[in-house]
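*Asks:* Here is the input, now give the coordinates:
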Amino acid sequence: MPDRTSARTERAPVVERPDQLRNVVLIGCSGVGKTTLAESLALAAGAVGRAGRTVDGTTISDFEPIEQQHRRSVQLAVIPLEWNGAKINVIDTPGHPDFDAEVRAALRAADSAVFVVSATDPISAATRALWRECADAGLPRGIVVTKLDIARSGYEEMLTECHDAFGLGPDTLRPVFVPAYDGSRPCGSVDVLLGRTYGDPGDTPDLAQIRESLVEAISGQDDSLMERYLAGETLDTDSLADGIRREMISCALHPASAATDYGVGAAELLDLIAAVFPDPTHRRPGAPAADADAPVTAQVVRVTGDAYVGRISLVRVYAGTLRPDTFVRLSGPDHTDDATERIPTLTSPFGKQQRPVPDAVAGDLVCIGKLTNAVPGDTLCDPENPVVLDPWPLPEALLPVAVEGHTRSDDDKLAQALARLTAEDPAVRLENNPDTHQLVLWCTGEAHAEVVLDRLRNRHGVNVDLVDYRVALRETFAGSAKGHGRLVKQSGGHGQYAVCDIEVEPLPVGSGVLFEEHVVGGAVPRQFIPSVEKGVRTATAKGVATGHPLVDVKVTLVDGKAHSVDSSDAAFQAAAGLALRDAATHTTMRVLEPVDAVKIVLPDDYLGAVLGDLSARRGRVLGTENAGPGTTLLRAEVPELELARYPVDLRALTQGTAEFARGYLRHEPMPEALAAQHTQAGSGNGH
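*Replies:* The predicted structure follows:
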């Protein structure tokens, strides 16, 4: 067993072999105590002092100002620890659903997961969904129950809830450490396999039955262990630990333990991770073999910005050994040509510190500075042995945030700042909308938007103002109309003269603008017909009645007049625009709004509420279908104007259990009462 009084260390752990590594991601919703658990693990390993602080006085997680302000993680944090001859890379992740991209990146970097569940709260739908996702990916998982010191329910009751919530089969969830109590307060833990108590003994449960059940579960999947067990042989701890590891790797067993906010259970969890959690040599499907002597293959997990050293890339090494002053090939979807870059010094992250390390073997996590072209998901490999690893899926950013620079100076710096920001945070989607001329940051939710704006301001030194998000409205003719355009100007020298008579007819949705000419007798000379068409298309692009582009009309030039000296290309362009605007005064004009096709996957319990909400948003439900046990897929058409805040509202309506996707479908007439609010150029604010 480890020396639990080990002195605090300020050097970075270094390993020589992949089997000495454990990469473990902590997963759970906000408030369950993941960051507290991570700090307790660091304290137990002697990596931080009692205040959970690094040598520079910062915390090892939640060290960004916005994290400390809101007491909420917004990015993953890697905490390398030494324990029992192993290097354990603990990856703390945000619990808020807006930062799911960070969780997905952490899952790619990890070889196993610890699901953190609070005994004071029910298991969230998001946590259940992540469990299913990990199960589908074959990621080994364990469970830690927190907050038992303030909970009304006990450890066994919480494991029963986990069993039901995660849909586990019999014998798959087994306690390896059981809390000991001083009254109702956990004061220590009992190792089920060894029967040894850590901390204060307190009131310990009867371990005989618990141990017997665990041993049976381990032996039941291993013929040699089962033979020894049935023969009455006492199985040694190492054999049982090996059995747990095999069962974890096959996802047939999920070990459970407990931890408190004041550190009880932290050392025991480190024991468990070091002894039975898989190392990188037990590779997941599709990943390169963790061979330290193979050609280098690595993947960028995330990119952060630092005011002093610039961009820092967190990298998972899958194969080979990464060393400073070597060259790697950078490949990814954003790179048209594979680029070769030199690796500068390697560092190990620890809070805001970057501690130098000599190299990084296969399976390890390491930081590289000044990879100026790298983005999350990119592959780093030996130039002579090119490999491209698939990036992980990202949540779709569906919440629009329209911004503009606060000052001219901010405008000048904004483009460069946004380029850096989107490289650091691939969950942000940047759009320069050609229709509304707005700069739109598409985010995953309000909390994500707040972080994006904070980083623009504090990390990149650019202040922006929020402006109302606008949708791309259009206008069209409700009926046929005639228009007359006459331009006559005489101010000395050559004047300007052109007359156009047109007829306008509405066309079906999606037809665009069609121009024809039926001029007889040369009333408009042939050389000016293209000028008329150009004037028509210029006017339709700007709009003639409401300030929105005119679409789905046929414009026919039927007559006109010209002057042998004063007519010109510019004159006929202007006359065509006047004729089109005149025609708009002789019929009803309709405002067209974009309509999106929407797909929503949600639990059946919330179907009625979501249907009612869609009706209030002028949505048309096309149908529903079964999407799995207790789940429905709903298809609808909804005006884009009604969807600006839909990601936030849908999450509140379904307690974060629904997912939705959207895509542009078509433009269609807006109700007249609503259209009256959008007859000025540039209007169209989202609700």
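*Asks:* For the rest of this, base every contact and every neighbour count on C-alpha atoms.
*Replies:* Fine.
*Asks:* list the buried ones in the helix or strand hosting Asp164?
*Replies:* Asp164 is part of helix 155-165, with elements assigned from DSSP states H and E. The neighbour-count check on helix 155-165 (16 or more other CA atoms under 10 Å) flags 155, 158-159, 162-163, 165 as buried.
*Asks:* Can I get those residues in JSON lines including distance to Lys534?
*Replies:* Below are the buried residues of helix 155-165 laid out as JSON lines (distance: CA to CA, whole Å):
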{"residue": "Tyr155", "distance to Lys534": "76"}
{"residue": "Met158", "distance to Lys534": "72"}
{"residue": "Leu159", "distance to Lys534": "72"}
{"residue": "Cys162", "distance to Lys534": "68"}
{"residue": "His163", "distance to Lys534": "69"}
{"residue": "Ala165", "distance to Lys534": "65"}
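*Asks:* closest to Ala545 among those residues?
*Replies:* Nearest to Ala545 out of the buried residues of helix 155-165 is Ala165 (CA to CA; 57.7 Å).
*Asks:* any idea how far that closest one lies from Leu214?
*Replies:* With distances taken as CA to CA, to the nearest Å, Ala165 is found 21 Å from Leu214.
*Asks:* quick one more, to check against the first:
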Amino acid sequence: MGDKANIHPGAAGRARAADRPSSLRNVVLVGHSGAGKTTLTEALALTAGAVNRAGRVEDGSTVSDHDEIEHRQQRSVQLSLVPVEWEGIKVNLLDTPGYADFVGELRAGLRAADAALFVVSAAQEAAAVAGATRAVWEECAAVGMPRAIVITHLETARTGFDELTRVCAEIFGGDDPDAVLPLYLPQYGAVGPDGHAPVTGLAGLLSRKIFDYSSGERKETAPDAEQAAALGAARDRLIEGIIAESEDETLMDRYLAGDEIDFGILVQDLEKAVARGTFHPVLAAAPAAPGAKQGLGTLELLELITGGFPTPPEHLCPAVTTPDGVPRPQPVCDPDGPLVAEVVKTASDPYVGRISLVRVFSGTLRPDETVHVSGHGLADRGHEDHDVDERVGALSVPFGKHQRPLDRAIAGDLACVGKLSRAETGDTLSAKDDPLLMEPWSMPDPLLPLAIRAHSKADEDRLSQGLSRLVAEDPTMRLEQNQATHQVVLWCLGEAHADVALERLRSRYGVQIDVVPYRVPLRETFGGPAGGRGRHVKQSGGHGQFAICEIEVEPLPTGAGIEFVDKVVGGAVPRAFIPSVEKGVRAQAARGVVAGHPLVDVRVTLLDGKAHSVDSSDAAFQTAGALALREAAAEAPIHLLEPVAEVRVLVPDDYVGPVMSDLSGRRGRVVGTEQSGGGRTLVRAEVPEIEISRYAIDLRSLSHGTGQFDRAYARHEPMPPHIADKVREEGAGAA
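*Replies:* Predicted coordinates:
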């Protein structure tokens, strides 16, 4: 790999037609924020000839040109597709955001890809490799996705190549650190005025050649004596690692006996081990210098991708069912098979409307054909189920700021589809006469609430439409119309995610929005028994209003709700009006009796009352019932009840102590811990929801991005008096 030209002298002879699944490679670039994924993508495009030496395509844009939001955020916030060709093979590079708030885009990239490049920056501390990056590595391992590691920023390294490789082997290798080994060693020039030595080339451990990039193009030279000696131990370890993964069980014996293993056999076994996902080579890369034709290590990376990464037919397709859940045979990556494709990303363009990025798993997708759209729906996130036919618009592939038209997209390929007005991210496209539904991929639960409202009356009409489009594009958002607090709440993954959502609503959909404090849905209950008398007597000419009722209220156990009991004797309240009293009591309970929160867990007993033969009415007794409940509330202590959540926090063992201490500081009760494997611990606790509205942000800071949590409603409990008083004061001030 990087040495392929030496064992396949007719490189052009390896080129295959670009219209077969075997001539496709789908690769997702994964790594922490700032690792250099986008820069590496552009460097690969330059080496493959997709852009000129200035890094531009014909229209002057870059292949991974950022939108305005990304420019303002100064980080990637969305999945982008960059197709390049190398030796007759089309390589779809999927550049993903590294920031944890945009993990939904990362998961979409993993779904669309058949292999992953983990990009690790040497300019950051070695600890930055851990955490979220390791979690993604484990996700790939769970589905057997082949992976390789690319180390960037060696020219400004805080952590040397050898040390970072060792850290990667410890973190990613698990029980087999020899499954993570370098294929090349960087070669350095003289130390510059900034104290850093430039990386001038790579030493191939298998070929024992030096690949010099100092001129802007790769040139092969033989190593001198010092360089050759430096390669020895690393080369021996690499060969042993490759042989350990070989299907030829005689190789190890021959190697230990001192036989020289043929170079071609080593490369062949290496490629097979990489494609199986059992060996993970480490490479180094750097962007091209101004005017250079190639970035350091980019040729080697392209050779690894085209030679070592699997073709789409080698990667198992997700399981499928009919829309009503009947299992169907697993799709096979065959252009002539039944159509099975999936929307992995949805975007809106102000000029052409909705654009869907689609991975075709089976069959061939063509423009202007009618397909069936099936969607699981995420009702709790504002997504409906889909089961409709739609006409496919134009097919295209992104390049710079423009879309290049396609006449078809075959199994294994990715394409952008226009005018799918109903399809959303995660939906399945299939033949209209044979509708299918793909098994969904895992999406994180948004746990940061953002309460919003339209800035003006004119914005109210646009807000609903903008929000529906926003959640259609991003299934990691959840839209909630909270009936208890009457707030519109957009649940996000973090602050950056929320900022992007607000910016898109403003700039793309023209909605001006105010962010308001998020209110946790509280409840009220009686702290002791009390009585109340409701008197509603009015006479203002003509028909009057007359209703009097007396009630007794007593608290009930948590979860009992509202009970209404009739103990009227002697017809003091006519039977026809007793339901009216109950209706008035329940309506007042829903509105609250002190702080405007629903009243729960009480028994209301109607004891007595008075009526008038002419002036009594349903409405009058409803009003009297409400007045009686309010009077009873004035005579008894009213407790505020707050929701308590069951919280499960998964963190590395090093952070268990700080996490438990932090939860206790939030009035939480830790109910247990358990080992979760991989040096991590699951902490289970019960915490008032008012204390964890921003826990998604706080946990990320506390655990340096390595922790994750989920929550579920448990029950409502009485709020401590001093906190309840503060909440009442804040409510009175807001009113």
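*Asks:* Overlay the chains and give the TM-score.
*Replies:* TM-score for the superposed chains, counting by TM-score structural alignment, normalised by the length of the first structure: 0.94, backed by 674 aligned residues with a CA RMSD of 2.2 Å.
*Asks:* Find the pair from the buried residues of helix 155-165 of the first structure with maximum spatial separation.
*Replies:* Farthest pair in the buried residues of helix 155-165 of the first structure, by CA to CA: Tyr155 and Ala165, 15.2 Å.
*Asks:* residue ranges of the strands in the stretch 151-300 of the first structure, please?
*Replies:* 173-175, 177-182, 185-191, 197-199, 254-258, 297-306 (DSSP state E, counting those that start in this stretch).
*Asks:* Can I get those strands in TSV including distance to Pro140 of the first structure?
*Replies:* Shown next, in TSV, are the strands of the stretch 151-300 of the first structure (distance: least, CA to CA, whole Å):
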stretch	distance to Pro140 of the first structure
strand 173-175	12
strand 177-182	18
strand 185-191	21
strand 197-199	26
strand 254-258	8
strand 297-306	20
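*Asks:* Can I get the ones you listed in CSV including mean neighbour count and distance to Tyr318 of the first structure?
*Replies:* Shown next, in CSV, are the strands of the stretch 151-300 of the first structure (neighbours: other CA atoms under 10 Å; distance: least, CA to CA, whole Å):
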stretch, mean neighbour count, distance to Tyr318 of the first structure
strand 173-175, 23, 30
strand 177-182, 23, 32
strand 185-191, 23, 33
strand 197-199, 17, 36
strand 254-258, 25, 25
strand 297-306, 24, 5
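*Asks:* Not counting stretch 646-656 of the first structure itself, show me its contacts.
*Replies:* By CA atoms under 8 Å, 6 or more residues apart in numbering, the surrounding residues in contact with stretch 646-656 of the first structure are 97, 125-126, 398-399, 444-446, 602, 606, 609-610, 657-658, 660.
*Asks:* With stretch 177-190 of the second structure instead?
*Replies:* 1, 161, 165, 168-170, 172-173, 197-206, 231, 237-238, 241, 278-284.
*Asks:* Mind doing that once more with 7 Å?
*Replies:* Defining contact as CA atoms under 7 Å, 6 or more residues apart in numbering, one finds that stretch 177-190 of the second structure is touched by 169-170, 173, 197-205, 238, 241, 278-283.
*Asks:* next one: stretch 434-441 of the first structure
*Replies:* Against stretch 434-441 of the first structure from outside (CA under 7 Å, 6+ apart): 400-404, 428-433, 470-472, 682.
*Asks:* looking at these, which has the most residues close by?
*Replies:* Comparing these by number of neighbours (other CA atoms under 10 Å), Pro400 comes first, having 26 neighbours.
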